[in-house]
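> return a 3D structure for these sequence lines:
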Amino acid sequence: MPDLLCCVSALRRIEAAAAGQPLMQRAGRTAAELAARLCRDDGGAILVLAGPGNNGGDALEAARWLHEWHFSVHVVFPGDPARLPPDAAAAHARFTGAGLQTQPDIPATPRWSLIIDGLFGIGLSRAIMSPYTDLIEKANRLAAACRCPLLALDCPSGLNADTGRATGTVIRASHTISFIAGKPGLYTADGPDLCGKISIDALGLNAENPEITASTDRSALATETADRATPASGHLTAMQAFAHCLRPRPRNSHKGSYGSVGILGGAAGMAGAALLAGRAALRLGSGRVYVGLLDTNAPAFDPAQVELMLRTPEALLTADLSVLACGPGLGVSPAAHALLLTACTKARTQMVPLVLDADALNLIAVENAAGGASAGSLTTTLAVRQAPTLLTPHPAEAARLLNCTTQVIQTDRIAAACTIAGRFRAWVALKGCGTVIASPDGCWQINPSGNPGLATAGSGDVLTGLIAALLAQGWPAEAALPAAVHLHGAAADRLAANGIGPIGLTAGELIDSARYCFNQWISENSQKISGKC
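From the prediction side, this is the model:
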């Protein structure tokens, strides 16, 4: 269950079903055990910040255990014990019953070995106010000054556990322990920068329940899909989900066994985008890769990858393809629009998967802004497709597709991805920190791999090529998209681990790293299967 992600609505239902179990005592004990491991042995004390709700109760339970284990503990609780919710009030009673007392503010202790944030947990949906903002700012400063760990309980205070959005003052944790299950906000948007190293404790519960659905819409973005239940739980993207596709190649095979990829793009001044996508598709195992470049002055071949077959766009669209990817460097000219419409129609009639990125998405947005989904439009053509459609927008492209602002997209990335997937009946990868992958039926997952090195020109073009390569080799869309996204991030992580980036990492460097990781995955998976037999 470590890869399970639950939104707050799902967690509340799980907690209600387990109402008779001592969840707060379990949370406090497991938090104390982690705190004891993190606490530096330098003679310093442990600072515990307890808030006015159940997160504060977790903190009081942890502090009581740490005191029993002979740690020097100082608990700051500026709230009113009489106003605590029942479970937290019981935790406070156990805390004071052990002869312990709280303090209204942080004492002037010369050195802290650990700070625990138990101010606000997953229920917070508003900006934090004083005096808690002051405590958060002091805790962040003290953790930096003392160079000590800062452990957040369940979720850093000030971070939205559903969306990963930080509003106002927020804890910057070095470690976060998430109770029952992971929360999506820990892994996307601002979450990865604020949570540090994440660990999960299920508290003895089994939260894996596909019947749990959100009881209300997540945001205004989700209103158009309000007639269907939106899952309030998802997963982290993990290799286990697509391991069944990681098979070694048979000796008795040929290039025709691994599909033909078509890449449409590369308008004047942007040929490199299409070439990057083509190189990625080729080096991830596509049997043949055709690149149709709109630039009439484009070279006849790619000097860096002579195996690519460069064509005019018209010639590309007559080739026998296994998958068609459109958008890298395509431009938004009328000629590009006409070619994209022809490409989408071809992909529809020939029943081949279609990958749309970059300017292909922008052309759809421009068309919709000009007159909507009329007969023969791109949106209408996509709506009646039977073969898979895969869209890979970054937040600005997603905003254009939904006719909103990038800020709205980033406010709730899961809702945005699911809305696009529903509107276009497509598989969607909303790129960014914690890429959100959504299926046409509204299910979602978040990819944890990758680093800031991916924030570079051409990175998305490489991802397009990786997706196309897997589709061409027969992977279903539901495996190809998350696998390619995960591989894209893993390639960047491998480079950074070897001293190449994240600063200065280039898109072209990702391609060979992705090939290496992919072959390693297949080898490791084969060994695992052989070991089980």
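> from here on, just use CA atoms for contacts and neighbour counts.
Will do.
> hey, where'd the strands end up in the stretch 351-500 of the chain?
For the stretch 351-500 of the chain, the strands defined by DSSP state E, counting those that start in this stretch cover 354-356, 389-391, 427-430, 436-438, 444-446.
> right, and those strands - which one's nearest Ala514?
Counting by CA to CA, Ala514 lies closest to strand 427-430 out of the strands of the stretch 351-500 of the chain; the figure is 17.9 Å.
> another one to check against the first:
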Amino acid sequence: MKILSADEMRQADQVTFVRPDGKTGLPSVCAMENAGRAVASYLIESYLNPGSKDLVIILSGPGNNGGDGFVVARTLKNLDFDVKVYSLKSKDDYKGDALWAFEAFEAIGGEISPLDEHSLSDAHFKSELQNSALILDSIFGTGFSGEARGLGAKLIALVNSISEPALPVISVDLPSGLDASKASVAGEVINASATVCIQSLKLGAVLFPASSYCGEIFVADIGLDRSSEIFKSVSRELVTSDLVGEILSPFFIVPSESQVATRKQDPNLEHKGKKGHLLAVGGSSGMHGAPKLSTAAALKSGAGLASVLTPEAGKNEVQAEVLEIMCNSLPDDGKGNFKGNFSGAELEHLETIASRANAFVVGPGMGRSDGSLAVLTSLINLAIQDKKPTVLDADGLNILSEHSELKALLQKGRFVLTPHPGELARLLGVETKDIESDRLGKAVELSKEAKSWIVLKGPRSVIAGPEGEVFINPAAVSTLATAGSGDVLAGMIGGLLARGLTPKDALISAVFVHGVAGELLEATADEGLVATAKDIIAKLPLAFAEVMEFSEPHNPVFDYFLPGSISY
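Purely as a prediction, here's the structure:
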């Protein structure tokens, strides 16, 4: 599912309304009618009871977003709902399709009341809002930018002051006050229960923190031309279960009925060595649990074998808990960290261990000692030399940020970087606030610089590729904000790389399944239960099963809501 900016959405509108050959395409007024009817269909299916004469308050602003609201009002009024429409503008301020929608509502006896400073402070108006079945926000749309001011800002603040779970507020296209092209939030913004995006997802509806104002998100297909060059040229996409299922299906084969009956499996699944071997390198004083989590997650993600390479001081601790993994060590410095200045024999030992693996994860709990730098340098060079895909995580990234010569080597290999905002800030030499204000742009910047795939972790994680590709993961769950969650994700990516997936496919799949595991954990956790990284790992088989549709399909955060026929 493509994710568009405001300008791209305007271009998509234009090439649908006027075809490239100059001939007339879909009339724009039909697109507005489709949008309004789709929103009305969603309201009836999700919130309203036909025949109940529920009171629906529609708040409209300038431009076509207000016009969409007028179409919703006409559709609902024709179905005998009690509809009251309030507008920030008078009829004289509307033109084009929005004016047509205004007059069409008037033609069936509808009234549109203009708002002013006095009406916003009127107790009757506030009482109507509070006693309605729902409030529809069609104040500002995709054309809005900057910060809501004046009467619009006051109206938004009023709606937010009275909204509560029992009073749904549904936004058309975007919650009013959000910029369709930005993740950042300024000024007053409608805190919506749900948002019906028109035709396509917008950046402001998907990127955090702006997305936190949208509630559940649905996309209404209003008939714009998805085959146009505008849609094709957009390189930003939402990760969906369909996309991930398609990626994973060649690697996770469901036995056929005949195979089950004869207890035969696909021969490619019979030997653990054919399912990939991941080597996780890390651990230091007090941090030996990190690579254990990575290898456990790799095994739960389908890798046939998993090994840890850790300082000698942590070897027994690693072996004691995760019985399925193989553990190797290098000498420590007496403080629990890798020692520096490897001997020739020790370097040969490292190369032998690395040669057995199909992919590496380097960095979890590794620390930033001189020995850690030596190990990271050796493994980066081995990964380039042997063309082995490698995940760089945690302290692996922190060391990179301190050694530009290592960072420059990444362009020669197949690397996946997994920074959180602080780590990305250090890699780019900026402040964390600079990352948070432009998560997508900064992720793309590093991916192009390093010629590597990147995931910027956090709510709605941003995945960026070296050619400018962008994927946004829909998950935004608090259960993933726990110690060791990143080690789990790194191991999942590494396990899928070892299995033979490309860096792009492994990253997209692991991030999505990791999010599904978090959602499953959040849905099943007892009230007050604090989730741990081990809890996330325990949910991975079910998360993979849901994505692969081995069990009941996972309910997506985003879905299409198509305009259906409405009986009058």
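> superposing both, give me the TM-score.
Between these two chains, after superposing, the TM-score reads 0.87 (TM-score structural alignment, normalised by the length of the first structure); 497 aligned residues with a CA RMSD of 2.5 Å.
> okay if I get the strands of the stretch 351-500 of the first structure as CSV plus distance to Phe301 of the first structure and mean neighbour count?
CSV is the format used below for the strands of the stretch 351-500 of the first structure (distance: least, CA to CA, whole Å; neighbours: other CA atoms under 10 Å):
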stretch, distance to Phe301 of the first structure, mean neighbour count
strand 354-356, 23, 26
strand 389-391, 28, 27
strand 427-430, 31, 28
strand 436-438, 35, 30
strand 444-446, 38, 26
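> need those in CSV (columns: distance to Ala145 of the first structure).
Shown next, in CSV, are the strands of the stretch 351-500 of the first structure (distance: least, CA to CA, whole Å):
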stretch, distance to Ala145 of the first structure
strand 354-356, 48
strand 389-391, 45
strand 427-430, 37
strand 436-438, 35
strand 444-446, 34
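> of these, which is nearest Ile420 of the first structure?
strand 427-430 (7.1 Å).
> ok, residues contacting the closest one?
With CA atoms under 8 Å, 6 or more residues apart in numbering as the test, strand 427-430 of the first structure has contacts from 388-395, 398, 413, 417-418, 420-421, 435-440, 477-478, 481, 485.
> which bit of the second structure covers it?
Aligned using TM-score structural alignment, strand 427-430 of the first structure spans residues 453-456 in the second structure.
> quick one: average offset of that stretch versus the first structure, please.
For stretch 453-456 of the second structure, the mean distance to aligned residues of the first structure following superposition is 1.1 Å (mean CA distance after the TM-score superposition for the first structure).
> corresponding residues in the first structure for the top helix by length along the second structure?
Longest among the helix segments of the second structure by residue count, using DSSP state H, is helix 503-524. Per TM-score structural alignment, the counterpart of helix 503-524 of the second structure in the first structure is residues 477-498.
> tell me, how many residues neighbour the nearest residue to Phe424 of the first structure once chain neighbours are set aside?
Excluding its sequence neighbours, the residue lying closest to Phe424 of the first structure (CA to CA, 6 or more residues apart in numbering) is Ala383, at 6.0 Å. Counted with other CA atoms under 10 Å, residues neighbouring Ala383 of the first structure total 15.
> where exactly do the strands run in the stretch 151-300 of the first structure?
Per DSSP E, counting those that start in this stretch, the stretch 151-300 of the first structure carries strands over the ranges 175-179, 197-201, 233-236, 260-265, 288-293.
> quick one: closest of the ones you listed to Ala10 of the first structure.
Shortest separation from Ala10 of the first structure across the strands of the stretch 151-300 of the first structure is recorded for strand 233-236, at 6.7 Å, computed as CA to CA.
> that closest one vs the second structure, average offset?
Strand 233-236 of the first structure, aligned to the second structure and superposed, deviates on average by 3.0 Å (mean CA distance after the TM-score superposition for the first structure).
> residues contacting that strand, please?
Applying CA under 8 Å, 6+ apart, the contact partners of strand 233-236 of the first structure are 3-7, 10, 210, 212-213, 443-448.
> let me see the contact set for the alignment partner in the second structure of Trp444 of the first structure.
Matched across to the second structure, Trp444 of the first structure falls on Val470, judged by TM-score structural alignment. Neighbour list for Val470 of the second structure: Ser235, Arg236, Glu237, Leu440, Val444, Val462, Ile463, Ala464 [criterion: CA under 8 Å, 6+ apart].
> name the nearest residue to the last one, sequence neighbours excluded.
So that's Ala464 of the second structure. Computed as CA to CA, 6+ apart, the closest residue to Ala464 of the second structure that is not its neighbour in sequence is Val470, at 4.6 Å.
> equivalent analysis for the second one, please.
Nearest residue to Arg236 of the second structure, sequence neighbours excluded (CA to CA, 6+ apart): Val470, at 4.5 Å.
> mind checking how far that neighbour is from Cys30 of the second structure?
Applying CA to CA, to the nearest Å, the value for Val470 of the second structure to Cys30 of the second structure is 32 Å.
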